[in-house]
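**Q** pasting a predicted model and its sequence here:
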Amino acid sequence: MKRVLAVLVLLGALVPSVASAAPRDVCGPAAPGFARCYAKVDSRSALRATGYSPADLRSAYRLPDTGGAAETIAIVDAGDAPTAEADLAVYRQTYGLPPCTTANGCFRKVNQNGDATPLPPRQGDWPVETALDLDMASAACSQCKILLVEGDDASFEALGASVDTAVKLGATIVSNSYGAPESHWSAEFAAHYQHPGVAIVASSGDGGFDAPSAPAVYASVIAVGGTSLSKADNERGWTESVWTGASSGCSAWVAKPSWQKDPNCPGRTVADVAAVADPATGPAVYETTVLSGWRVVGGTSASAPFIAGVIALAGHHDRYPDASRLYSGQLNDVVSGNNVGFEDCGGDYLCTGVPGYDGPTGNGTPDGLAAF
């Protein structure tokens, strides 16, 4: 018995764990003017299964193993993640991805002013969000450079300044896995997320059908929804449905862009595109400041940096002044499931996976790079 227990402990140390039945929000509710991260952590025993690897995700979305070497993905988060680089090294080494370090010039961490020091104080459990973002960007684009910009705190003022800094430092794609329900103040920060020539990506949120989240709701941003992803015995080898937590909504504050044609929302509709986000079917992530190592971490915090990596792989970051490019092209259409949350939209496309465009998954999920 002792020998069996020893083997089980060893397996638990070596194998990434998957999510539990009740995922935990990494970030709690945010005060007005502040954002919350959208990561969700689960901690089922490692003996049950493993979270998806980069190879799994590349298989699910028909992505090439290489590409994007000329691209820089910026990750914007609140506060310092002190073990970010070391944790990323473990993740990449575990899955056979090339090293991405400060020493080899692939990785860079700065504060919201663009300086290596001083770094801001840690903001609660945000280091988990940072690890998820870094791992998912790496999973999609292992040859991309990564720039981590750490805001002083989770205020929209600090996070917006961090986006501006990322662009000034040469980021070609900026990923933002945080937000707050839109309101009368949202327009005050919209300019931070509008940088022609740079693709700006943001999570749609994890609240189901409700008021859209800023910054995802801004017309200049690629809003990324979420799916549940499972292996299947079909031609693709995978199947997807709407993740019940993926946010969608109809904006009351942002005008409808000319490239959106859905009929039942007079304003900007969220989302535009999607990828795996369900913590129960999510990716393995390695983080040690808050967690004990491997966990499965989901939420649309996973799908946004992954889509940022897909855009980087395709190499057309300069073609995203908005999400219009994703409204024609080859994507996996998600046609089942719903995200009904605080309000019931009666089965409408705004909260239900249907053929063609729908709110929770937008136009669909990556099917190779043709649409990007």
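**A** Done, it's in. Numbering: from 1, shown residues only.
**Q** please make it C-alpha for all contacts and neighbour counts, starting now.
**A** OK.
**Q** where does residue 202 land in three-state SS?
**A** Put simply, residue 202 is strand when judged by DSSP: H, G, I helix; E, B strand; the rest coil.
**Q** so how far is residue 176 from it?
**A** Per CA to CA, to the nearest Å, residue 202 is found 5 Å from residue 176.
**Q** run a quick neighbour tally on the closest residue to residue 267 other than its chain neighbours.
**A** Spatial nearest neighbour of residue 267, chain neighbours left out: residue 256 (4.1 Å); criterion: CA to CA, 6 or more residues apart in numbering. For residue 256, the count of nearby residues is 18 (other CA atoms under 10 Å).
**Q** just checking, residue 256 touches residue 264?
**A** No. Using CA atoms under 8 Å, residue 256 makes no contact with residue 264, being 11.2 Å away.
**Q** put this next to the previous one:
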Amino acid sequence: MAAAVAGALVAVVTSVSSATANSADDNGTTAESASAPVSVCGDPEPGHVACLSEMVPGAVPSSNGRAAQTPAGYGPADLQSAYRLTEAVQAGAGKGRTVAIVDAYDAPTAEADLAVYRSTFGLPPCTTDNGCFRKVNQQGDAAPLPKANPSWGVEISLDVDAVSATCPSCNILLVEASSTSIEDLADSVDTAVRLGASVVSNSYGGPESGVSDDTPLPSLALDRQDSYNHPGVPIIVSSGDSGYGLDASYPASLSTVISVGATKLTKSDDPRGWTETAWVTNHRGSAAGAGCSAHVAKPSWQHDKDCPNRMTADISAVGDPVTGLAVYDSIRDPSGPYPPGWLLVGGTSASAPEIAGMYALSGHTDIVRDASGLYSHRDQLHDVVGGSVSVPGSGQECPTSSYLCTAVEGYDGPTGLGTPDGLGVFAP
């Protein structure tokens, strides 16, 4: 598996009667004790990206007969507490702003599934009829939509739920690309901006080597760079789900985007009420993506020493699938390993739309050109320390003391500058 593949979606089938992401059902089954994740999607072909969905088969729904209560996994109140968003959410921040989500293929039940998620967690309806939800193809039209794909359907459910969790008052624009090609997805990003998106979330990616050509100038070798450069509209991209690699993930490696890593979020008794470390699963390299670009020059606002070019990530949020988000998806995949219903989902596919929602919630998207503003507000972040995403046996290992692959004090690859401590990090 390519170490840099991004946007990997990790799904864990869970009991809807569990109170928290780590709680056991009456049979003692937890996501922590379940078997290792298995892949739902395949590796990307050259010029394409993959969702790389994974699930934990051992974390099966409880059959103890109790009525469904709170779904397992973190919900909106948890994320709002962990990142100090509650006051802004209660004040209705984000109203009138649109978070665009770019994914491949159609999720026919996206709006209906979103309604279940939002009603379960007490969020206001977000529908086509009330003007909050809109789904279009990559040309920006309501029809025809691309063919359905169950795996990307889970990705779409994760994305719309994560945005809803961090910005309940935001509008959601879902742009569905015709395929997983960079060409189609880049067209979809341009469409999202043309249709008025305040911020664009992209939970996908692939190794730079898979989307580059033999142009003599490395900076020009990557496909469709201009589509990920829209000053005034933050372009948020997953940093990858395969740990540290020498082949950085694209488009996260572009200096015009905000690259988002992932953490493991745990409730604690400290004043914040939460602790975080870098997300590390240690199964087939499943971990927050970190990489040094071979093509993109070091931007002026990035000052780490051991990567001569653009380094990912810039910022992070919760993405560990074992302590992941509660996500509702009703699409049944006859060949897939997961049933429809409530899933526990993670990966940088979760953290990217979470951050996109926070950008919209802050109200400062129109001044964003790139990630430089984050580096000017380090005091508005939780510094994440602990966890190495170096993948044993990959041939691309790095020392566990290195910031390239380990969450250390200050900047590091897996978690970037850290996680938001309120909305000040997104201020001008």
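**A** Yep, that arrived. Remember, it's a predicted structure, so these values are computed and weren't measured experimentally.
**Q** pull up the overlap in contacts between residue 202 and residue 176 of the first structure.
**A** residue 304 (CA atoms under 8 Å, 6 or more residues apart in numbering).
**Q** re earlier: residue 315 of the second structure versus the aligned residue in the second structure for the residue nearest to residue 267 of the first structure, what's the distance?
**A** By TM-score structural alignment, residue 256 of the first structure lines up with residue 298 in the second structure. Separation of residue 298 of the second structure from residue 315 of the second structure (CA to CA) stands at 17 Å.
**Q** can you check residue 362 of the second structure too?
**A** According to CA to CA, residue 362 of the second structure stands 16 Å off from residue 315 of the second structure.
**Q** swap in residue 107 of the second structure?
**A** Distance from residue 107 of the second structure to residue 315 of the second structure, counting by CA to CA: 28 Å.
**Q** contacts only, for the alignment partner in the first structure of residue 154 of the second structure.
**A** Structural alignment (TM-score structural alignment) places residue 154 of the second structure against residue 128 in the first structure. Contacts here follow CA under 8 Å, 6+ apart; on that basis residue 128 of the first structure touches 26, 39, 287, 289-291.
**Q** which of those residues sit farthest apart?
**A** 39 and 289 (15.2 Å; CA to CA).
**Q** neighbour count winner among these two?
**A** Taking other CA under 10 Å, residue 39 of the first structure and residue 289 do not tie; residue 39 has more neighbours (30 against 17).
**Q** isn't the more buried one right up against residue 127?
**A** No. Residue 39 of the first structure lies out of contact with residue 127 (CA under 8 Å); the separation is 10.3 Å.
**Q** out of everything not next to it in sequence, what's closest to residue 66 of the first structure?
**A** According to CA to CA, 6+ apart, the nearest residue to residue 66 of the first structure is residue 143 (6.6 Å).
**Q** map the one you found onto the second structure.
**A** Residue 143 of the first structure maps onto residue 169 in the second structure, by TM-score structural alignment.
**Q** thought its match was touching residue 92?
**A** Yes. The pair residue 169 of the second structure / residue 92 is scored as a contact, 6.1 Å apart, by CA under 8 Å.
**Q** neighbour-wise, which of the two wins?
**A** residue 169 (27 against 15).
**Q** contacts only, for that one.
**A** Applying CA under 8 Å, 6+ apart to residue 169 of the second structure gives the contacts 89, 92-96, 124.
**Q** can you do 7 Å?
**A** When contacts are counted by CA atoms under 7 Å, 6 or more residues apart in numbering, residue 169 of the second structure is found next to 92-95.
**Q** which of those lies closest to residue 135 of the second structure?
**A** Out of the contacts of residue 169 of the second structure, the member with the shortest distance to residue 135 of the second structure (by CA to CA) is residue 95, at 18.6 Å.
**Q** show me what that closest one lines up with in the first structure.
**A** Aligning on TM-score structural alignment places residue 95 of the second structure opposite residue 69 in the first structure.
**Q** for its match, what are its contacts?
**A** The neighbourhood of residue 69 of the first structure, defined by CA under 7 Å, 6+ apart, consists of 143-144.
**Q** if I look at it, how far off is residue 279 of the first structure?
**A** Using CA to CA, residue 69 of the first structure is found at 29 Å from residue 279 of the first structure.
**Q** what do you get for residue 344 of the first structure?
**A** To residue 279 of the first structure, residue 344 of the first structure is 23 Å away according to CA to CA.
**Q** just residue 5 of the first structure next, same as before
**A** Distance from residue 5 of the first structure to residue 279 of the first structure, by CA to CA: 28 Å.
**Q** what about the strands in the stretch 151-300 of the first structure?
**A** With DSSP state E, counting those that start in this stretch as the criterion, the stretch 151-300 of the first structure has strands at 173-176, 178-181, 199-203, 213-214, 222-231, 238-242, 249-255, 267-270, 273-276, 284-287, 293-298.
**Q** need these in JSON lines with distance to residue 352 of the first structure and mean neighbour count, can you?
**A** Formatted as JSON lines, the strands of the stretch 151-300 of the first structure follow (distance: least, CA to CA, whole Å; neighbours: other CA atoms under 10 Å):
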{"stretch": "strand 173-176", "distance to residue 352 of the first structure": "24", "mean neighbour count": "30"}
{"stretch": "strand 178-181", "distance to residue 352 of the first structure": "20", "mean neighbour count": "25"}
{"stretch": "strand 199-203", "distance to residue 352 of the first structure": "18", "mean neighbour count": "32"}
{"stretch": "strand 213-214", "distance to residue 352 of the first structure": "18", "mean neighbour count": "28"}
{"stretch": "strand 222-231", "distance to residue 352 of the first structure": "12", "mean neighbour count": "29"}
{"stretch": "strand 238-242", "distance to residue 352 of the first structure": "7", "mean neighbour count": "22"}
{"stretch": "strand 249-255", "distance to residue 352 of the first structure": "11", "mean neighbour count": "20"}
{"stretch": "strand 267-270", "distance to residue 352 of the first structure": "12", "mean neighbour count": "26"}
{"stretch": "strand 273-276", "distance to residue 352 of the first structure": "14", "mean neighbour count": "32"}
{"stretch": "strand 284-287", "distance to residue 352 of the first structure": "27", "mean neighbour count": "27"}
{"stretch": "strand 293-298", "distance to residue 352 of the first structure": "20", "mean neighbour count": "28"}
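**Q** good, wrapping up.
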